[in-house]
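Participant: the amino acid sequence is not available; the structure is as follows:
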């Protein structure tokens, strides 16, 4: 599933869309949620700069005279990707949305059809506001402090890995990145949240930020489907600290990396240097 680094990499790889005039929005097979408006409504609008919130991308639209005119909220689902093409031929069986502009075509490809494109009058109004309401803080937001993180963890009665995956405290630490951040911070993924003290919370938040930053710099992770808007694959999976490395030697203590299952998701960690 594309996580925050993959979505951010996608956002950064779409060049030239801002300022383009929309010619048409063409829809294929139904996706996770309906568009919520007539596709013709966006024809003639001017596209703004793509913004990211969690794993969502927001494309603001305006009238040619500059007046705001809502926008499109994009989600890549389980297997989706966006391609920015100079021109597009007929859509394939897994191509479900084409945003045609005077500068190129933005195409959503999603084999499993859990992705979505939803029109909203504004980012802070329904339906966009409802879809974003449960998201936690952005990991790189300096206003979200280690003290905030620690305070939020004290109200949880689950293991720390599960709290990171939930995304309602801080967004972005998907399965790969949560495993690696916990390793970086030296915390056993099974540790109850309430046992994470202020110092370990600060260390973990710093590790989350460091791992996500490295993943973005590496173009994200491509385990199966992910490509950026120009078709390039991510490289982070090749430099992951522990994810996918069960049975290998721990790079820090020389122990053996193990794999367990938490909440039906694989977790990788080193029991020798990650402590409860």
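Facilitator: Sure thing, it's come through. Keep in mind that what you see is a predicted model, and the values were worked out from it rather than measured. Residues are numbered from 1 along each chain as shown.
Participant: CA only for contacts and neighbour counts going forward, please
Facilitator: OK.
Participant: any idea how far the residue lying closest to residue 205 once chain neighbours are set aside is from residue 57?
Facilitator: Leaving aside its sequence neighbours, residue 205 sits nearest to residue 146 (Cα to Cα, 6 or more residues apart in numbering; 6.5 Å). Residue 146 is 26 Å from residue 57, where distance means Cα to Cα, to the nearest Å.
Participant: ok, now which ones touch the residue nearest to residue 205?
Facilitator: Shown in contact with residue 146 (Cα atoms under 8 Å, 6 or more residues apart in numbering): 198, 201, 202, 205.
Participant: so which of these are in helices?
Facilitator: The helices, defined by DSSP state H, take in 198, 201, 202, 205 from the contacts of residue 146.
Participant: and these, which of them are buried?
Facilitator: Taking 16 or more other Cα atoms under 10 Å as the criterion, what is buried in the ones in helices among the contacts of residue 146 is 198, 201, 202, 205.
Participant: going by distance to residue 21, which of these wins?
Facilitator: When these are ranked by distance to residue 21 (Cα to Cα), residue 205 comes first, at 40.5 Å.
Participant: isn't that closest one up against residue 148?
Facilitator: No: using Cα atoms under 8 Å as the test, residue 205 is too far from residue 148 to be in contact (10.2 Å).
Participant: and stretch 44-63, how far out from the chain middle?
Facilitator: Stretch 44-63 sits 16 Å away from the centroid of its parent chain (Cα atoms, centre = their mean, to the nearest Å).
Participant: now it: buried residues?
Facilitator: With burial defined by 16+ other Cα under 10 Å, the residues of stretch 44-63 counted as buried are 44-50, 52-63.
Participant: want to compare, so here's the second one:
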């Protein structure tokens, strides 16, 4: 599932193309994960933001006089946005719709398709700023690359809990947007065992710093692609070649040379170095 760097990379390509554009019409499949899309037609896109793993498009009120709305977008496992007929990456062909297009937005200057093979993506329209009906969005913790992500507050939250530290990172309440890939990477960099239930102030500071570092680096490389994730221009992220923990089980640890080990923690595959990452 795309995490913060992947979603931010999509946002950076969508925003310049959508902000200021009018949405003339929307066609979409009838499914539980699409709600209120009939209210998007006739609006204008005022802004495109990211919150955790969600994209938020602020829409003008339509008709005039109604409250502004937001289109809340979640890519799920296989969701992607493509502008129809756009030039493709080198060696590819321009995008044309296929059987996996689930929603189509007709703009005043083009057509944007939302493609989702496995149908886990979500498109929901809400009054601007009102996320009560989307529990995971409403309960998100601070953005890890913002000033709201305070190292001391983070350390105190870790000290209060006795849950495994990786489980805390994935629940989105402690910090927003971190998933399996970047939790493994940050814990390796901070030398913390993912099963650790006690993380003192010094290790918490290392983890706080490691989270910010690995996310920043992944954004610079436009995210991690293994199979499904693509940016709006159809290109893959370039971060996969730089991963040192996630998906590297059995390979030598870049720090000590011991084989990396994979376990299941909270139902998620977790890779770490038994020697470097002590409890």
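Facilitator: Perfect, thanks for sending it. No experiment lies behind these values; they were computed from the predicted model shown.
Participant: what sits in contact with each of residue 205 and residue 148 of the first structure?
Facilitator: Counting by Cα under 8 Å, 6+ apart, nothing touches both residue 205 of the first structure and residue 148.
Participant: circling back to that earlier point, I'd like the buried ones among the ones in helices among the contacts of residue 146 of the first structure as CSV, with distance to residue 74 of the first structure appended.
Facilitator: Putting those into CSV (distance: Cα to Cα, whole Å) gives the following:
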residue, distance to residue 74 of the first structure
198, 36
201, 32
202, 32
205, 27
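Participant: which position in the second structure pairs with residue 98 of the first structure?
Facilitator: Alignment note (TM-score structural alignment): residue 98 of the first structure maps to residue 104 of the second structure.
Participant: do residue 57 of the first structure as well
Facilitator: Following TM-score structural alignment, the counterpart assigned to residue 57 of the first structure within the second structure is residue 55.
Participant: who's in contact with that match?
Facilitator: 7, 11, 48, 49, 72, 73, 74.
Participant: how close does the first one sit to residue 190 of the second structure?
Facilitator: Just to be clear, that refers to residue 7 of the second structure. Relative to residue 190 of the second structure, and taking Cα to Cα, residue 7 of the second structure is found at 24 Å.
Participant: which one of these two is surrounded by more residues?
Facilitator: Of the pair residue 7 of the second structure and residue 190, residue 7 is the one with more neighbours under other Cα atoms under 10 Å, namely 26 against 20.
Participant: please enumerate the helices of the second structure.
Facilitator: Counting by DSSP H, the second structure has helices at residues 4-18, 135-138, 151-160, 165-170, 180-190, 201-220.
Participant: out of the ones you listed, deepest packed?
Facilitator: When you average the neighbours per residue for each of the helices of the second structure (mean count of other Cα atoms under 10 Å), helix 180-190 leads with a mean of 24.
Participant: superposed on the first structure, where does it end up, distance-wise?
Facilitator: Compared with the first structure after the fit, helix 180-190 of the second structure shows a mean deviation of 0.5 Å (mean Cα distance after the TM-score superposition for the first structure).
Participant: make sure residue 71 of the first structure is actually in contact with residue 58.
Facilitator: Yes: with contact defined as Cα under 8 Å, residue 71 of the first structure reaches residue 58; the gap is 6.9 Å.
Participant: which residues do those two both contact?
Facilitator: Jointly contacting residue 71 of the first structure and residue 58 under the rule Cα under 8 Å, 6+ apart are residue 123.
Participant: what distance do you get for the nearest residue to residue 117 of the second structure once chain neighbours are set aside to residue 148 of the second structure?
Facilitator: Nearest non-adjacent residue to residue 117 of the second structure, counting by Cα to Cα, 6+ apart: residue 100, 5.3 Å away. As judged by Cα to Cα, residue 100 of the second structure and residue 148 of the second structure stand 38 Å apart.
Participant: ok so, going back, grab the nearest non-local neighbour of the match of residue 57 of the first structure.
Facilitator: In this structure, residue 55 of the second structure finds its nearest non-sequential neighbour in residue 73, 4.9 Å apart by Cα to Cα, 6+ apart.
Participant: do residue 221 of the first structure as well
Facilitator: residue 234 (4.5 Å).
Participant: check the burial of the residue mapped onto that neighbour from the second structure by counting its neighbours.
Facilitator: Under the alignment (TM-score structural alignment), residue 234 of the first structure maps onto residue 237 of the second structure. Using other Cα under 10 Å, residue 237 of the second structure has 22 neighbouring residues.
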